[in-house]
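A.B. asks: I would like the atomic coordinates for the input below:
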Amino acid sequence: MKPPSLTTIALALAVLAPMAPVQAETPAPAPALINGYQPTWWKEAVVYQVYPRSFKDSNGDGIGDIPGITSKLDYLQKLGVNVIWLSPHYDSPNADNGYDIRDYRKVMAEFGTMADFDKMLAGIKQRHMRLIVDLVVNHTSDEHHWFVESRKSKDNPYRDYYFWRDGKPDPAGKPGPDGKPTTLPPNNDPSFFSGSAWQFDPTTNQYYLHYFAVKQPDLNWDNPKVREEVYSLMRFWLDKGVDGFRMDVIPLISKNPAFPDLTPDQLHNYGNAYANGPHMHDYLQEMNRNVMAKYDVMTVGEALGISLEQTPLIVGDNRHELNMIFNFDAIRSNRTGRDFKPADLPTLKAIYTRHAEVLDTHSWDTVFLSNHDNPRIVSTFGDDSPEFRVPSAKLLATMLLTLRGTPFLYQGDELGMTNYPFKSIADFDDIEVKNAYKANVLTGKIPEDVFIANLRHTSRDNSRTPMQWDASTNGGFTTAAKPWLAENPNYTQINAAAEVADSNSIYNYTAKLIALRRAHQAFVYGDYKDIDPDNKSIFIYTRTLGTERYLVVLNFSPGPVAYTLPTSVKINSLVMSNLDTTSLITSTLNLAGWEARIYKLQ
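C.D. replies: As a prediction, this is how the structure comes out:
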């Protein structure tokens, strides 16, 4: 006779027990798939990036701050965005505008206090929006407590929180100021901000690694103590009610500790060489297990060096790493290295088609063409001339909000803000520009006028000029005599007050697009197909989900185009147009310059 099983014994005890058994909670059933996708809030979101230094100054010091953001939450709610991405708000010496963090649990004094942050977060929640914050953990500030301790001695408990290495012998053998022979950096790794990625520190006669500015030493993620410090600070913000993270240069967190010299090919594209270190996926999966899996969060990684083909390894449902990443193929499609080149529509279209082919229903995408590290979208992919600025800005909004993936808007996109008319190096704030100027102009490699002309198209400072709220002094951004970065002089014509009041403005058109996307899941989970990929002027594609079938037509040129639809495409009705025109439902579409239309198909 078999002895009773443990299950049988447990059931018998439950029957004999004097109190009713406690029933285990039944997990809520997963929502039904939509076109093969698992529906989630972050897939349906429209994200708006706030660069706090440039958004709104509340206290007249010329620097945007958190109370300023809180004062404009109604503006964002009316626009219709439901997730705000806040660029770094942490305590920082501002060597790289907040991306050099001194204290992850403290608000930058220029931006306000933790009480101000809590009030802003409460205001966001009250308006049924969510907040994600920047997670900058590839590096810290050199003023962070960990690095201050790390550089004191080779046996300091924080020494291996960072990468320290001996230098190589200098063949020249010249003695340094202390009389000892000088050394060369441990390898030939370059910094993204010019020069070597290694900085000599005389306290211990070793070099530390900094892929970015000298004041941004890279953390050593191979040290489990570092990883747990990061997970702890993530829990701190999530427990406050933050809804997730945008993760700065996250593919760079794992390094090859041997630090071999880069090959000539790797030096040509060192961003790719630095990404995908030997333990990157291990660390992201550990981060997910220890932190993200315990919260309902949105995570999006700045995926420097990650190819489209590698993307499913980070964002795939079964990988348990991140929800999404930013792939830079589209946003950099008009660059050759650091130099500007005119946008090519077939190239841009091919990128979106390739994304649809490579990323299946288990790998979610992002859609963006602007952020704090790139120039203004209308000046880059549109036409910022007085005649076409408004229609081309609306066309770009139409594309971003109807393509496949979670759309990300950058502050001022909804107004059609433009690039700044830079005239000299004195006009710039960006450390990347200043270092490149020293390395290229002062050494005679590039003429200054050529250098400045290229930056008018490419500089990050184009997107960092203050928000243009109204036609008053400094665009209503600040009451200070001078803002931290000059306001674009066109603020008297381009500003939020005028656009909110104008029913035909870019702002109100964008709000209608967001509402359309929210009302029709075809624009979120629907299939995507480019109908005419080789056309140099027209971008025409379908978004279809069951009986919901839409056609998006975009004329990426200033001239009129008579476009004949394929016989298989039958229009039912016009849903939206960026021009105030009456459109006949015919097989030939007579499109004005930079016209955008959305049709419902039969």
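A.B. asks: going by C-alpha atoms from here, please, whenever you check contacts or count neighbours.
C.D. replies: OK.
A.B. asks: what about the residue nearest to residue 493 when sequence neighbours are not counted, distance to residue 536?
C.D. replies: Spatially, and ignoring its direct neighbours in sequence, residue 493 is nearest to residue 471 (7.3 Å; C-alpha to C-alpha, 6 or more residues apart in numbering). Using C-alpha to C-alpha, to the nearest Å, we find residue 471 at a distance of 38 Å from residue 536.
A.B. asks: residue 154 too?
C.D. replies: The gap separating residue 154 from residue 536 is 60 Å, by C-alpha to C-alpha.
A.B. asks: with residue 504 instead?
C.D. replies: From residue 504 across to residue 536, the span is 28 Å (C-alpha to C-alpha).
A.B. asks: likewise residue 231?
C.D. replies: The value you get for residue 231 to residue 536, if C-alpha to C-alpha is used, is 48 Å.
A.B. asks: just residue 302 next, same as before
C.D. replies: From residue 302 across to residue 536, the span is 30 Å (C-alpha to C-alpha).
A.B. asks: which one's more surrounded, these two?
C.D. replies: Using other C-alpha atoms under 10 Å as the criterion, residue 302 and residue 536 rank with residue 302 on top: 18 against 15.
A.B. asks: now do the contacts for that one.
C.D. replies: The neighbourhood of residue 302, defined by C-alpha atoms under 8 Å, 6 or more residues apart in numbering, consists of 246, 247, 248, 249, 250, 251, 325, 326, 327.
A.B. asks: and the first one, which of the three is it?
C.D. replies: In other words, residue 246. Following DSSP: H, G, I helix; E, B strand; the rest coil, the label given to residue 246 is strand.
A.B. asks: contacting residues around residue 322?
C.D. replies: Counting by C-alpha under 8 Å, 6+ apart, residue 322 makes contact with 284, 288, 299, 300, 301, 314, 315.
A.B. asks: Proceed likewise with the subsequent sequence, for comparison:
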Amino acid sequence: MPDPTVPAPRHTPSAWWADAVVYQVYPRSFADGNGDGMGDLRGVTDRLPYLEQLGVDAVWLSPFYKSPQADGGYDVADYRQVDPLFGSLADFDAMLQEAHRRGLKVIVDLVPNHTSDEHQWFREALMAAPGSPERERYIFRDGKDQVPGTGDGKRAPNNWKSVFGGPAWSRVTEADGSPGQWYLHLFDTKQPDLNWDNPDVQEEMRSVLRFWLDRGADGFRVDVAHGLVKEPGLPDWEGVAAMVEGTSVPGRESHRPGDAPGAHTDAEEPHRAVSPMYPPSPFFDQDGVHAIYRDWNRVLAEYGGDRMMVAEAWVEPAERLARYVRPDEMQQAFNFDFLLAGWDAERMADAIDASLAAAASVGAPCTWVLSNHDTVRHTTRFGLKDPTTFPKGIGPGDEQPDAALGLARARAATLVALALPGSAYLYQGEELGLPEHTTLPASARQDPTFFRTNGAEIGRDGCRVPLPWAAGQPGFGFSGAVSAEAPAPWLPQPESFGPLAADQQDGEEGSTLELYRAALAFRSARHLGSGSVEWTDEHAPESGLLAFRNGDVVVLSNMGFASAPVPDGYAVVLSSGPEPAGDWAAMQEVPVDCTVYLQSRR
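C.D. replies: Here you go, the predicted structure:
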């Protein structure tokens, strides 16, 4: 008899998102359509032919909403308006229509954990009295030792720290000028957390979902999906307040033996065993978030076209993450275990096994991702002395990567990711082999983490540098063919971007761009996204060899220290390394830091 605690698998094998390749666009850095140095929606529309030719299935747009841009648009002032920096709602509609005409789905970013402090709701809260309905939309609290009618309460309500550094609480000045209550902001002071116990908040976000679904959006990437609900009482917590700390995820936990990862009720979730290093966080991965996503699932079900949600949830172990993708919640969740594995065969194999098993337990597809707008680009991480490290930015005074080594490993890791079943997410520019900008001057930095930590944490600007489209143009063509007097891109580009510009790689045999195009076409033709993984006899992760079969394709990735023989009876049909004299089919050895796709000669 089937285990009643495990939901039945989804019966939507043909849903577009199940094996889609999704390309992340960070709008301010993708393409500038009006020549002001800032990327925009017109720029996205102009470059849709490029994405279509690349071979992706969908485009995920990071926030383009009205915002003071204190955190790159993740501080939303109006969820229903496009910020003038990026254009207008008409520009969004035109972009969406053109994407759909070209067969591309469009996923928009949703930021439900917090708003901007310039959102109308927060302005109303500041003008209202403590305990008012306006303040109940956010998490306002009296300070410790607060005495009514006095100026006490000078200490924050608890000891929580912001993910961006510094305290997670700020005190307001009341309308009468007196020191007032404190509000919670797990991120920047300009990003007050919403109170998800409040019915107004719940109904407003349902309305926001419907607003974009009505316009034709195909899905949502949900920011900080694990952070909406806080533990009642907001207790003190001595853990690390970070989305990811080094190579570890906060709240690193393991399931108690016997817990069913698919169990799903409105009752309290199973107890979690606690690592002595990372006690459970009172503001991440609380069980109450799942009721929110069951509610949103019902909203999406009102619409046709297999609308979807993908969770940004830094949650471990994989069984905990699988809870976000049960059949009545989200459709996907980012697989950060795979991203954090680094260039290491054992760690990568363990991440693949754990991810596939956890996803299968709830009938969901896996996702595979190597970089995004919050992480040092994998092209650079893999070129460090320890290619499994996960630095929070790299600056001029830090270890500088071996660019050639990092690129070789990044290309090889990409072929592994694109051969795995499920959905793959690409971060803009990785198809060009772009590195992190590791020598960005402090004067150019804009990430609030840099300022809130007084530079101790370099931050994410280095992976957000505008893309190079044409090597011979100002700003490497980011703003199109404009004069040298045009505004410079909003972040400076390194000289190393010139040879990597799209026009230098287009049609160039062996270029990273052409490798991505070939790998995506191969993945589509062989239906690798809807296949399965079977480790082969060549699989020896302890020796640096990762080898698996997906359909009639064998993938062999050499992360070791010596070349590996091509298995008898097989020929190389695609390689991340340079093509040898003759052709790939003549290869007898797989070099170090290289991945190949193999097929039987018979």
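A.B. asks: closest to residue 213 of structure 1 among the contacts of residue 322 of structure 1?
C.D. replies: Proximity to residue 213 of structure 1 was ranked across the contacts of residue 322 of structure 1 by C-alpha to C-alpha; first place goes to residue 301, at 20.5 Å.
A.B. asks: so which residues of the stretch 351-500 of structure 1 form helices?
C.D. replies: Under the criterion DSSP state H, counting those that start in this stretch, the stretch 351-500 of structure 1 carries helices at the ranges 377-380, 389-400, 431-436, 448-458, 461-464, 496-501.
A.B. asks: quick one, which of those is nearest to residue 270 of structure 1?
C.D. replies: Using C-alpha to C-alpha as the criterion, the shortest distance between residue 270 of structure 1 and the helices of the stretch 351-500 of structure 1 is 16.1 Å, found for helix 431-436.
A.B. asks: can you tell me the SS state at residue 300 of structure 1?
C.D. replies: strand.
A.B. asks: and it? What does it align with in structure 2?
C.D. replies: With TM-score structural alignment defining the correspondence, residue 300 of structure 1 maps onto residue 310 in structure 2.
A.B. asks: could you do residue 524 of structure 1 as well?
C.D. replies: For residue 524 of structure 1, the aligned position in structure 2 is residue 530, judged by TM-score structural alignment.
A.B. asks: what's the closest non-adjacent residue to the equivalent of residue 429 of structure 1 over in structure 2?
C.D. replies: Applying TM-score structural alignment, one finds that residue 429 of structure 1 aligns to residue 446 in structure 2. Leaving aside its sequence neighbours, residue 446 of structure 2 sits nearest to residue 461 (C-alpha to C-alpha, 6+ apart; 6.8 Å).
A.B. asks: that neighbour - how many residues pack around it?
C.D. replies: Other residues close to residue 461 of structure 2 by other C-alpha under 10 Å number 26.
A.B. asks: do the same with residue 438 of structure 1
C.D. replies: Here the neighbour count serves as a burial measure; for residue 438 of structure 1 (other C-alpha under 10 Å) it reads 12.
A.B. asks: residues contacting the residue at minimal distance from the centre of structure 2?
C.D. replies: Ranked by distance to the mean C-alpha position of structure 2 (C-alpha atoms, centre = their mean), the top residue is residue 372 at 5.0 Å. Under the criterion of C-alpha under 8 Å, 6+ apart, the contact list for residue 372 of structure 2 reads 24, 426, 427, 463.
A.B. asks: most neighbours out of those residues, which is it?
C.D. replies: Of all the contacts of residue 372 of structure 2, the highest neighbour tally under other C-alpha under 10 Å goes to residue 463, namely 27 neighbours.
A.B. asks: now do the contacts for that residue.
C.D. replies: Residue 463 of structure 2 sits in contact with 372, 373, 374, 375, 376, 377, 435, 436, 437, where contact means C-alpha under 8 Å, 6+ apart.
A.B. asks: among those residues, which one sits closest to residue 170 of structure 2?
C.D. replies: Nearest to residue 170 of structure 2, judged by C-alpha to C-alpha, of the contacts of residue 463 of structure 2 is residue 374 at 24.5 Å.
A.B. asks: how about stretch 15-29 of structure 2: buried residues?
C.D. replies: When burial is assessed from 16 or more other C-alpha atoms under 10 Å, stretch 15-29 of structure 2 yields the following buried residues: 16-29.
A.B. asks: what's that stretch aligned against in structure 1?
C.D. replies: With the alignment judged by TM-score structural alignment, the segment of structure 1 matched to stretch 15-29 of structure 2 spans residues 40-54.
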